[in-house]
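Q: Sequence and predicted structure, then a few things I'm wondering about:
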Amino acid sequence: MTPEVWLPLPPEEIEGLPEGPVYRFWDGGPDGRQEFPADPADCGFYGVPYLKPGDVKSRPLARMPRLEVVQTLTAGVDDMLAHRALLPPGVRLCNARGVHEASTAELALTLTLAALRGIPDFVRAQDKGEWRSSFRPALADRSVLVLGYGAIGEAVEDRLAPFEVARVVRVARSPRTTERGPVHAVAELPSLLPEMDVVIVTTPLTEATRGLVGADFLARMKDGALLVNVARGPVVDTDALLAEATAGRLCAALDVTDPEPLPPEHPLWQAPGVLISPHVGGPTSAFRPRARRLLAAQVTRWAAGEPVHHVVLTTEG
């Protein structure tokens, strides 16, 4: 019997799914306790529920011995990597490359512009009915470093282009040359950071990037520089950032935090020069059409016995 396909979106909403497999819809339900749609033992392709806690996403894994592909709908797969011990050998874990680049890059630019131009202060003034003008830095003529120059980092640079920035510096785990210019190695950060006005973090969360933006990293940023994080919260050392922001030396615009959700009493909420959005880089109107196309394409390849794309890890025995 052909293994079944579990999808986090209703199959009838996804055009292009191949005939043959049995499709099951399961997204964990509103509270994460939704019953399984069938026996997990029959599942061969698991589309991971979106915007659900890690314990919900991983709940069926231990009961899926025939599993061949785990397809996330997130750019990062750190929450699934934490549960890879539950996966049988040979499972291909795939990320959602192509789904979130547009929305996340949009938010990165939104946070950058809002922080530079003082939009949060204007909103607070509007709430009080106050006309409070100020002189603010522009994005034009700034030097911007993109840390994590993958698909999202490239999309961020696409959107920086019309803003007349003075310079875009690209940094990734592996240095290389692109049509736009060089991609620097992470080891070069100490010499690059002091020249940057804005640092936009788009790197995935791995053991190598956890805490990468720590006290030493932040200390090398120039006075008044802006840190924008649309990656994962633990890439940034929260205590180190809080110290710099409280001192008034650095500003920050954060879509992700550590811890997350950020507790109401956390001092980061009240830190001067810090703008926080609640991890909304991905969930926009752009998500569902791109997610549907990804799922249809990946299931089609899997059902035809062809290699699936965007494999981050293949489990070992």
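A: Cool, the structure landed.
Q: Please make it C-alpha for all contacts and neighbour counts, starting now.
A: Noted.
Q: Find the residue closest to Phe163 in space, skipping its chain neighbours.
A: Ala140 (5.6 Å; C-alpha to C-alpha, 6 or more residues apart in numbering).
Q: I figured the one you found hits Glu164, correct?
A: Yes: with contacts counted by C-alpha atoms under 8 Å, Ala140 reaches Glu164, the gap being 4.9 Å.
Q: what about the spatially closest residue to Trp26 that is not a sequence neighbour, distance to Leu226?
A: Once flanking residues are discounted, Trp26 sits nearest to Pro8: 5.3 Å by C-alpha to C-alpha, 6+ apart. Noted for Pro8: a distance of 37 Å to Leu226, by C-alpha to C-alpha, to the nearest Å.
Q: out of these two, which sits in the busier spot?
A: Ranked by neighbour count (other C-alpha atoms under 10 Å), Pro8 and Leu226 place Leu226 first, with 24 against 21.
Q: show me what contacts Val69?
A: Counting by C-alpha atoms under 8 Å, 6 or more residues apart in numbering, Val69 touches 44-46, 91-94.
Q: Take this one as well and set it beside the first:
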Amino acid sequence: MTEPRPHRRRPRAVLAMAQRTARQVLDADARARLADLTDIDPHLVLDDLTTSAAHRALADAELLVTGWGCPPLDAAVLHAAPRLRAVIHTAGTVRHHITPACWERGLAVSSAAAANAVPVAEYTLAMILLANKRVLETARVYRAERRRVDWNERHPDAGNYRRTVGILSASIIGRRVIDLLRPHDLTVLLHDPYVSDAEARALGAQPVPLPELFARCDTVSVHTPLLPETRGLVSRDLLAGLRTGGTLINTARGAVVDQDALTDEVVSGRLHAVLDVTEPDVLPADSPLYDCPNVLLTPHIAGSKGGELRRLAELALAEVESYVLGRPFAHPVRPERLARLA
């Protein structure tokens, strides 16, 4: 005898995000799945929540599926959506659209931050291993000199065996990076004032004060959210403490690092840097970081790109199904933790 299927209703749902986001994140299969789970027009995408058409769509919406480019869900929007009970975000941070009015309403909120953390952590792992191996520097020299070189003589400190890696903040991404580092012969240090020593060790890292993180490490990877108290956290003094030849990797937010201080260190040749984020997000055309041989500069590509966007949609669809079946979200966003999230 087969078990009865859980009762499933089809709540009214609406997509709220940039048109381009909807095209990139929600393919035809994802939209068909949404239409199966909910009462939704999968072709209606709201990128402006103030229009009369948006108000008509919001009037009976119980669930919003949001993404990059979703306008803020402020009190006026919520007034137009009196039945709204939940928001499922197909990307990471919800800071740009979840407002205090959402928490006052008691909305349930979910985020695909865990899915977006996967490619960022993979990028970070790759860059840690490449940086310690001096791959990018060696490739540049080999391209320029085009001859046999004794690389052991040129880079006697190259390699990953028993090197020390520092993780700044045990965010969702920071924790995943620590996990990915487990199979490698590396010592992993962690600084996060919100993580106990016992929890840090359970994650697989040694807890240390912030200055010690920089003083002991060959490579430091930044995973700190940008908050008022973390702006410029990676200061000139901390960078000066990083050993000569060390590498700073930043996939978090550019403003967490004192960029002028970092620029001085890499232009001098003392440090290396792998920067997927900068302040501003696109540097001025005359920035020395573009041409600095000690810097690998990428344009915010560590997060979900191309086929990786399907992972975001799949997590969001799983959360939609949980909501439909009356189950709690697997990836809820709690208002009390929002102040410390990216």
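A: Happy to help now that I have it. Given the structure is predicted, the values throughout are model-derived calculations rather than measurements.
Q: can I get the contacts of Val69 of structure 1 in TSV with neighbour count, secondary structure and distance to Leu242 of structure 1?
A: Below are the contacts of Val69 of structure 1 laid out as TSV (neighbours: other C-alpha atoms under 10 Å; DSSP: H, G, I helix; E, B strand; the rest coil; distance: C-alpha to C-alpha, whole Å):
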residue	neighbour count	secondary structure	distance to Leu242 of structure 1
Gly44	23	strand	45
Phe45	26	strand	42
Tyr46	26	strand	39
Val91	22	coil	40
Arg92	23	strand	38
Leu93	24	strand	35
Cys94	24	strand	34
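Q: Make a markdown table out of those and add distance to Val144 of structure 1.
A: Formatted as a markdown table, the contacts of Val69 of structure 1 follow (distance: C-alpha to C-alpha, whole Å):
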| residue | distance to Val144 of structure 1 |
| --- | --- |
| Gly44 | 44 |
| Phe45 | 40 |
| Tyr46 | 39 |
| Val91 | 38 |
| Arg92 | 35 |
| Leu93 | 32 |
| Cys94 | 30 |
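Q: burial measure for the counterpart of Asp260 of structure 2 in structure 1, as a count.
A: Asp260 of structure 2 maps onto Asp239 in structure 1, with residues paired by TM-score structural alignment. As a burial measure, Asp239 of structure 1 scores 14 neighbours (other C-alpha under 10 Å).
Q: mind checking how far Asp239 of structure 1 is from Pro259 of structure 1?
A: Look at Asp239 of structure 1 and Pro259 of structure 1: by C-alpha to C-alpha, they are 11 Å apart.
Q: Likewise for Leu67 of structure 1?
A: As for Leu67 of structure 1, its distance to Pro259 of structure 1 is 32 Å (criterion: C-alpha to C-alpha).
Q: These two - which one has more neighbours?
A: Leu67 (25 against 11).
Q: Can you classify the more buried one as helix, strand or coil?
A: Of the three states, Leu67 of structure 1 takes coil under DSSP: H, G, I helix; E, B strand; the rest coil.
Q: give me every residue that touches it.
A: Taking C-alpha under 8 Å, 6+ apart as the test, what Leu67 of structure 1 contacts is 43-46, 87-88, 91.
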